[in-house]
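# Sequence and predicted structure are below.
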Amino acid sequence: MLNLNHTTVIIIITVIISLLAWQNRTLMGRLIFDPISVTRFKQYDRFITHGFIHADGMHLLFNMFTLYFFGRVIERFYINKFGSLGFVAFYVLAIIVAIIPTYLKHKNNSRYLSLGASGAVSAVLFAFILFAPWETLYFFGILPIPAIVFAVLYTAYSVYAERRGTGNTNHSAHLVGAAFGVVATILIEPSLALHFINALLNPRF
């Protein structure tokens, strides 16, 4: 019997739903985060469904690639703490929390739309950095970079891009998701804060 971890199951579900949505504009329209539909028609499920569809292949690949490499470590942590569905609960909650500030900002904006798992993936990635800040990440699958350096650059760029307000990327969701991943994980295991500081002060490449 095939024994899939929850990270892999989430990836499979996300890929399937994204592929279906690309082929069906009605489905895409029903799943995407549309603040007006939430405000006027109480379609609260969009707080979750938008995290399982993506704009294109590169958007999907980048998010799922990141989730695959770092999700399994965080999955084990949350399952150990909360049981078999602990990681799934963390991931879904990250999707919801990451989009809330966006909703509050655009709840009456009929032209605003958002989609993608970036908020939840940021939560997973930044939670992972608490465990291993000097772990080598491969940016775009090629460029090696310490996890903590990536975190600093990622945060700085997201803040800069969010303030400029240009492009179609929801940088707010990235930042909120990252913050959620760090805060939630430390609240659950406070000793991780000290572990992170000690690891940060003792680089291992």
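Yep, that arrived.
# rest of the way, CA atoms for contacts and neighbours
Fine.
# Sticking with residue 65, tell me its helix or strand.
helix 57-82 (DSSP states H and E).
# Give me the contact list for whatever helix or strand comes next after that helix.
Per DSSP H and E, the first helix or strand lying C-terminal to helix 57-82 is helix 86-106. Residues outside helix 86-106 that contact it (CA atoms under 8 Å, 6 or more residues apart in numbering) are 6, 35, 47-48, 51, 74-80, 112, 117, 119-121, 123-124, 172-177, 180-181.
# which of the residues you listed are buried?
Those of these that meet the buried threshold are 6, 35, 47-48, 51, 74-79, 117, 119-121, 123-124, 172-177, 180-181, by 16 or more other CA atoms under 10 Å.
# quick one: contacts for the closest residue to residue 30 other than its chain neighbours?
Distances taken as CA to CA, 6 or more residues apart in numbering place residue 46 nearest to residue 30, at 7.9 Å, with adjacent residues excluded. Listed by CA under 8 Å, 6+ apart, the contact set of residue 46 reads 30, 31, 32, 33, 34, 38.
# Just give me the closest of the residues you listed to residue 187.
residue 33 (28.6 Å; CA to CA).
# Do I have it right that that closest one meets residue 115?
Yes - counting by CA atoms under 8 Å, residue 33 does reach residue 115; the two are 5.9 Å apart.
# Presented hereafter is structure B, for comparison with structure A:
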Amino acid sequence: MPITLVIVAITSIVSFMAFKNIRLMNDLILWPPAIARQREYHRLVTYGVVHADFSHLFVNMLTLYFFGQAMEGFFTRALGTFGFALFYLGGLVVSILPTYLKNRDNPNYRSLGASGAVSAVLFAFILLAPWATINVFFAIPIPAIIYALLYTGYSIYMDRRGHGNVNHSAHLWGAAYGVVFTLLVNQRVLPHFLDALLHPGMR
């Protein structure tokens, strides 16, 4: 079974369980004092298998399903059978670390959801196919590179505003991690990306 589907299945099952089990949710969510004081480092990963609600879960898993399958082959060829799992887990940790460090002494802060790691997968895909079509809200077709620019600009703007319950910082760090990790794994990706930008008809 593809690792992407395994991740989707595990995340979906655990999220549904946590919707009805507040204790499970509290044991897995990113709560900085539990890491700083009790050394529950597993939370740097397990926060990504629980979600706020069904729509939060659905968007993340649908995005992961489509783009994860496209990227799994790339990382498997480069790093072996569990290459994509390694990449995804790294995305969970790297995308949340700045948030954790900023809030490590804040007992009122909590974060959850796979959005950071999913952003890593999405931006890795964009490096390989910058002119592929991404259907925003299932209806608005946008070239992947344009989507990346809009997504990044929006996330920076919202992160600076600092309002709402969405962790835009994790989105940004996840995207950056996805780009850097992919370029480190295969240095030929950068010239491919730059060449593709000059040829909009390339898919």
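Received the coordinates, thanks. Since we're looking at a predicted model, the values are computed, not measured.
# what do we get in structure 1 for residue 10 of structure 2?
Alignment note (TM-score structural alignment): residue 10 of structure 2 maps to residue 13 of structure 1.
# Residue 40 of structure 2 too?
Taking TM-score structural alignment, the alignment pairs residue 40 of structure 2 with residue 43 from structure 1.
# What about its match, how many residues nearby?
16 (other CA atoms under 10 Å).
# Figure out the helix or strand that the residue nearest to it when sequence neighbours are not counted lives in.
Distances taken as CA to CA, 6+ apart place residue 37 nearest to residue 43 of structure 1, at 5.9 Å, with adjacent residues excluded. For residue 37 of structure 1, the host element (DSSP H and E) is helix 35-41.
# Distance from that helix to the middle of the chain?
23 Å (CA atoms, centre = their mean, to the nearest Å).
# what's the average distance of that helix to structure 2?
Aligned to structure 2 and superposed, helix 35-41 of structure 1 gives a mean residue distance of 0.7 Å (mean CA distance after the TM-score superposition for structure 1).
# On the C-terminal side of that helix, identify the next helix or strand.
helix 46-49.
# Which residue numbers in structure 1 does stretch 70-86 of structure 2 align to?
The aligned range for stretch 70-86 of structure 2 is 73-89, by TM-score structural alignment.
# ah, wrong one, I meant stretch 112-123 of structure 2
The aligned range for stretch 112-123 of structure 2 is 115-126, by TM-score structural alignment.
# can you list contacts of that stretch?
Outside stretch 115-126 of structure 1, the residues that reach it (CA under 8 Å, 6+ apart) are 32-33, 50-55, 59-60, 63, 66-67, 70-71, 74, 91-92, 94-95, 98-99, 151, 173-182.
# which among the residues you listed end up buried?
Applying 16+ other CA under 10 Å to these flags 32-33, 50-54, 60, 63, 66-67, 70-71, 74, 91-92, 94-95, 98-99, 151, 173-182 as buried.
# got the buried residues for stretch 31-38 of structure 2?
31, 32, 33, 34, 35.
# Those into JSON lines, with extra columns for distance to residue 103 of structure 2?
Below are those laid out as JSON lines (distance: CA to CA, whole Å):
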{"residue": "31", "distance to residue 103 of structure 2": "9"}
{"residue": "32", "distance to residue 103 of structure 2": "6"}
{"residue": "33", "distance to residue 103 of structure 2": "9"}
{"residue": "34", "distance to residue 103 of structure 2": "12"}
{"residue": "35", "distance to residue 103 of structure 2": "11"}
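# Which member of those is positioned nearest residue 134 of structure 2?
For the buried residues of stretch 31-38 of structure 2, the nearest to residue 134 of structure 2 is residue 31 (33.5 Å; CA to CA).
# Hmm, residue 45 and the closest one touching each other?
No - counting by CA under 8 Å, residue 31 of structure 2 stays clear of residue 45, with 11.8 Å between them.
# ok, back up a step: packing partners for the helix holding residue 65 of structure 1?
If you count contacts as 3 or more CA pairs under 8 Å, 6 or more residues apart in numbering; DSSP states H and E, helix 57-82 of structure 1 packs onto helix 6-23, helix 86-106, helix 118-131.
# give me the number of residues near the residue nearest to residue 80 of structure 1 when sequence neighbours are not counted?
Closest residue in space to residue 80 of structure 1, ignoring its immediate chain neighbours: residue 86 at 7.9 Å, by CA to CA, 6+ apart. By other CA under 10 Å, 18 other residues sit near residue 86 of structure 1.
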